[in-house]
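**Student:** Show me how the following folds:
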Amino acid sequence: MYSLRHRLLISASFILLVFLGLMSVALSRAFEQSVISNAQDALRNQILLLIGNLEFEGGRVVMPTPLPEPRLSQAESSLFADIRDVDGEVLWQSRSLLGETLPVPSSQLGDFRFRRDLRWPSHPRLYQMTLGISWETAQGDIPLVVRVAEHAGIYQQRIDEYRQQLMLWLLVLGLALLGLLLGLFVWALKPLGRVIRQVGMIETGKRRRFDEDYPEEVNRLTQNLNQLLQHEEQRIEQQKEVLGNLAHSLKTPIAILSGLNYSRQNNAEVERQLNSMRTIIDYQLQSASAVGRTRFAKPLAVFDVSQDIMSSVQKLYVDKALMLEFSMPESMQFHGDKGDWMELLGNLADNACKWARQRVSVRIDTISSADHTRSQIQMVIEDDGPGIAPDLRDTILQRGVRLDSQTPGHGLGMHIVKGIVQAYGGELEIGDSRWGGAQISVRLP
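**Tutor:** Reported below is the predicted structural model:
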C-alpha cells in the first residue's frame, strides 16, 4: 500500500506530466507557425524584389546581373525562382535551378499563394510562394507568374532545434517542480509524521497523550484520540473497581452461609450449591477481569512477576518434588494488563504441575509473526503427565470440563486461558510434549 506522500507525489507527477506535455505541444506548434510565417514573409519579399528588378524587352524577361539575392545565382543554393507566362513557358529562371523546373501550382492575378508540401525530385520538400501579375508593355499587358521556392530543411532544422531545447528545458522545469512539490509535501505532511512518532511512543509507554499544538485539521484528530485514550483508561479502572466491589460484597454472604448449621438431610445439598456459587463467581470474575488487548496499552516488564508466579506454583506442589524448568528473557514486555498475564501464566503453570509426574517446562520467548511484520510472545508449557487425547483437546477448553474428577479444581482454568488468548487476538494450541505429556502453546501479539 502506498503512503500518503507517495500517492500525492504520483498524482502530482501525473498532472505535471500532462500539463508539461500539453505545454510542449502548444509551444512547439506556436513556434512552428511562427517559422512558417517567417518563411512566407521571406518568400514574399523575394518575389517583390524580383518584380522590382524585372524588365521586359522584345518578348523576353531581362533580369540584372548580378541579382539582388546572391543565392539565386549559386549552383548549390537552397533558393530558387522562375518566371513563366500563362501557358507555362519558362521566360526566366535562376541559375540555382541548374536547368530543372519547379512544380507548377495554380495561381491567380494579384494573389500570393503559399505551398508548404510541394515535392521535387531533387529536393524532398519545398516551401513555395507564387504570384500572378500583369506586366504592362507597349504591345499591351502580359500576364506572368513569378515563383520563388526554398528548401524546407532550413526551417525544419530550426524547428527541430527549438523542440530539442524545449524538451530539455521542460524536463529541467519538470524535475525542479517535482523537487519543489516533494519538499512541499514533506513540509505539509510533517505534522502527520509527528503523529506517527507519538503513536509509537504511546504504544511503547513513553507517552500517555498526544500533543495538541498541531494544525487545525490534525489537531481535531489528536484531541479525539486523547479523549479516546482517557475514556479507555477510565473504563478499565471503573471495570476493575466494580469487579473488586462485587467480589468483596459476595464473599461475606457466602462465608456466612457456609458457617451456618444445616440439617443432615440438606447439608450435602447446601454445600454443593455453595461450591457451585463459588465456582460461578470465580469464573465470572476471572472472565470479566480479562481486559484484553488495547491498541495503546502501556508495555509491562513481566519477568519479575513471572518468576513470582512460578515460585508460588512450585511451593504449591512442593510435595510432588517436581523438576520445574523456567526460561524467559529479562527484557520481555507485555502490551496488556498485568492481571491478564498473571491469570494466563498462573493457570497454565498450575495445570501443568497438577498433571505432571516429575517434570514441567515453561519457556517464554519472542518470535516473529508468520508475515514477519511484527513480533509475538510465545509460551510453551510442557509436562510429563498422561497428556490429552486429540479428541478431547477441544472439549477441555469448554467451561467446567475436567478430565479427572479426582483431581482438585473446578474445570475453569483452561477456559479462562482460552478467553484471555481470544481477548488478545492470540492463538492457543494443544499438542504432545517431548516427554509424552501435554504441551500447551500460546502466541500473543
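
**Student:** When you work out contacts or count neighbours from here on, use the C-alpha atoms and nothing else.
**Tutor:** OK.

**Student:** Could I get the full set of strands for the stretch 301-445 of the chain?
**Tutor:** Counting by DSSP state E, counting those that start in this stretch, the stretch 301-445 of the chain forms strands over residues 323-327, 333-335, 359-368, 375-383, 427-432, 438-444, given from the N-terminal end onward.

**Student:** Here is the second sequence; please produce its structure so I can put it next to the first one:
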Amino acid sequence: MTRLSLHARLLLIAAISGIAALAFASVTIGGVLERFVMQGLDERLDAEVGMLARAITPDGRLDPARVADLPGFDTPGSGWGWRVRSVAGSWQRGAPIADAPPRGGPPLAGPPALPPAAGIAPGDGRGPDGRRIHLRRLVVPIGGGSAEIVAGAPRALVERPLLAARGTLAIALALLGAGLAAATWVQLRLGLRPIRALQGAVARVRAGSDAALPLDQPRELVPLAEEINALIAQNAAGLANARHHVANLAHGLKTPLATLALRLERDGASAEARALVAELDGRIAHHLRRARSAAPSAGERARSALGEVAADVADALRHIHAERQIVVEVTVADGATVAVERQDLEEMLGNLVDNACRHASRTVEIAAVAAERAWQVAVLDDGPGLVPDARAKALQPGVRIDERGEGYGFGLAIVAELAELYGGALTLDEAPRGGLAARLTLPKAG
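**Tutor:** You can find the predicted model right below:
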C-alpha cells in the first residue's frame, strides 16, 4: 500500500483546515452582514411602529392627526405599509399586509386573539403580489383589551444588498483561499527543505564524499542526524573488524596452504593430493571473496586518495629496496580518488610495486590516467618483462614464474581478486621501456 508523502499529508491537512476555516468565515461574516443590514431596516420600521403606538387613543381608535408616514411609507408602490387592529377597528396604509398562516393551520380570518404586550417582535408576511415582507409587530394594551401594530417593508430590501455583499465576500474568500494555498505551498517547500538537505547529506555519505552527517540541522532533526552518524560509525567499526578477521584468516590459511602445495610438488606427491590442495585453496579464496563483498559499504562509501596512497607505497618500497637503489616515480594527478577502501588499495599497489621493484633494473613508475568512470593505474618497470604466455600464468594463484625469489605466487592473483571485487580489473602487458606493465583499472569515487 502506497503511503502519502509528508508533503502530500501536510498539504492535505492544510487544505481541509483551510476549507473548513473559509466555510466558517463565510457563514459567520454572512450572518454579521445580515444582522447589520436587518438592523437598519428594523430601526426604520420600529420608528413607524412607535409613532403609530402614540397615535392610538385609550379606547383603541387611531387618531389621524397623530399619524405621519416616515420616509419609505410615504412612497406609493414602494412595498412599505402599516396596519393597526384593535377591538375598535382596523386601519392600514401603503402595501397591504397579510400575516403568514400558522404552521399546520388555516389562514388567519379576522382580528386575532392578541397576547399581552411583550415589546416589538419580528415577523414575516406576504404582500398582494405574494412577495415576502419583513414585519415588525407590537401589541399595546388599551382600555378593555389590546391593539396590534404591524409595519412591513419588502424583504428584497434586505436580500439585494446581502446578495451583492455575499458575491463580493465569495470573491474575497476565494482570493484569500488562493493566497493561503500559495502560502502553504511555500511554507511546505521551505519547511521540508532541511529534510531534502539531509537526504542529500546521506547520499554524500553513501557515495564516500562525506564521512558523517552535519549536525547543523534544525532542532527536530538533530537527534535523527546523531542516530544516523552513530549507525555509520557502528557499521564502519563492524566493517573494520570483519576486514581484520578476513585478513587474519587469509594470512592464516593461504600461506600454510601455499607452502603445502609447494612441498607436495617438490616431493613428487600424487596428482590427486595436489588437486585436493588446489580445490581447498579455491574454496578458501571463494569464501574470502564472498566475505569481503558482503561487508557493508564495500565499493559504495569507499573513497581513497590515489596519489596519497601511491606516494606512501612508493616511499615504503624505496626503503625496502634501498640496497638496489631503485628509483620509484609517482605521476598521479591531484584530486584523483578511487572507490576503493584504503587498505585494499594499499595492498594492491604494494603487491604490484614490490613485484616491479624486485624485477626492475633501475626505475619503477606509478602513473594514473583518468578514463570516463575509472582510473587507469599503471605500474611500469624496466626489467626483463614477461612473454605473453607467462603473463597469463602469472595471474593464476600459486604459480611462480621466477623460482629464484621469495614468495608463493599469490601476489598478482590477490590483486586481480581485489580489483574484480570493486568492479575493476588487472591486466599485464609490455612496458614502453621493455619491462612489465601492470595496468590496474579502478572505479572513480562518487
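
**Student:** that older thread, just send the strands of the stretch 301-445 of structure 1 back as TSV, with mean neighbour count and distance to residue 300 of structure 1 too.
**Tutor:** Written out in TSV, the entries for those read as follows (neighbours: other CA atoms under 10 Å; distance: least, CA to CA, whole Å):
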stretch	mean neighbour count	distance to residue 300 of structure 1
strand 323-327	14	18
strand 333-335	19	5
strand 359-368	18	14
strand 375-383	22	13
strand 427-432	16	20
strand 438-444	22	14
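
**Student:** what's the closest of those to residue 222 of structure 1?
**Tutor:** Nearest to residue 222 of structure 1 among the strands of the stretch 301-445 of structure 1 is strand 333-335; the distance by CA to CA comes to 21.8 Å.

**Student:** if we can go back for a sec, how about the strands of the stretch 301-445 of structure 1, which one is nearest residue 419 of structure 1?
**Tutor:** Of all the strands of the stretch 301-445 of structure 1, strand 427-432 sits nearest to residue 419 of structure 1, with 10.2 Å by CA to CA.

**Student:** Next, the residue lying closest to residue 208 of structure 2 once chain neighbours are set aside: secondary structure please.
**Tutor:** Distances taken as CA to CA, 6 or more residues apart in numbering place residue 301 nearest to residue 208 of structure 2, at 4.0 Å, with adjacent residues excluded. Using DSSP: H, G, I helix; E, B strand; the rest coil as the criterion, the local structure at residue 301 of structure 2 reads coil.

**Student:** and what of residue 115 of structure 1?
**Tutor:** Here residue 115 of structure 1 is strand, with the state taken from three-state DSSP.

**Student:** so what's it up against?
**Tutor:** Residue 115 of structure 1 makes contact with 127, 128, 129 under the criterion CA atoms under 8 Å, 6 or more residues apart in numbering.

**Student:** From the residues you listed, list just the buried residues.
**Tutor:** If you count burial by 16 or more other CA atoms under 10 Å, the buried members of the contacts of residue 115 of structure 1 come out as 127, 128, 129.

**Student:** on average, how far is the lengthiest helix in structure 1 from the matching bit in structure 2?
**Tutor:** Ordering each helix of structure 1 by length in residues (DSSP state H) puts helix 4-53 first. If you overlay the two and look at helix 4-53 of structure 1, the average distance to its match in structure 2 is 2.6 Å (mean CA distance after the TM-score superposition for structure 1).

**Student:** rewinding a little: residue contacts, the residue nearest to residue 208 of structure 2?
**Tutor:** With CA under 8 Å, 6+ apart as the criterion, the residues that contact residue 301 of structure 2 are 205, 206, 207, 208, 209, 339.

**Student:** how about the fifth one, what's its partner in structure 1?
**Tutor:** It stands for residue 209 of structure 2. Taking TM-score structural alignment as the alignment basis, one finds that residue 209 of structure 2 is matched in structure 1 by residue 206.

**Student:** Let's see the distance spanning stretch 329-349 of structure 2 from one end to the other.
**Tutor:** As for stretch 329-349 of structure 2, its first-to-last residue distance stands at 13 Å under the measure CA to CA, to the nearest Å.

**Student:** what do you get for stretch 108-127 of structure 1?
**Tutor:** End-to-end distance of stretch 108-127 of structure 1: 18 Å, with CA to CA as the criterion.

**Student:** Check which residues of it are buried.
**Tutor:** Within stretch 108-127 of structure 1, the residues that qualify as buried by neighbour count (16+ other CA under 10 Å) are 112, 113, 114, 116, 118, 125, 126, 127.
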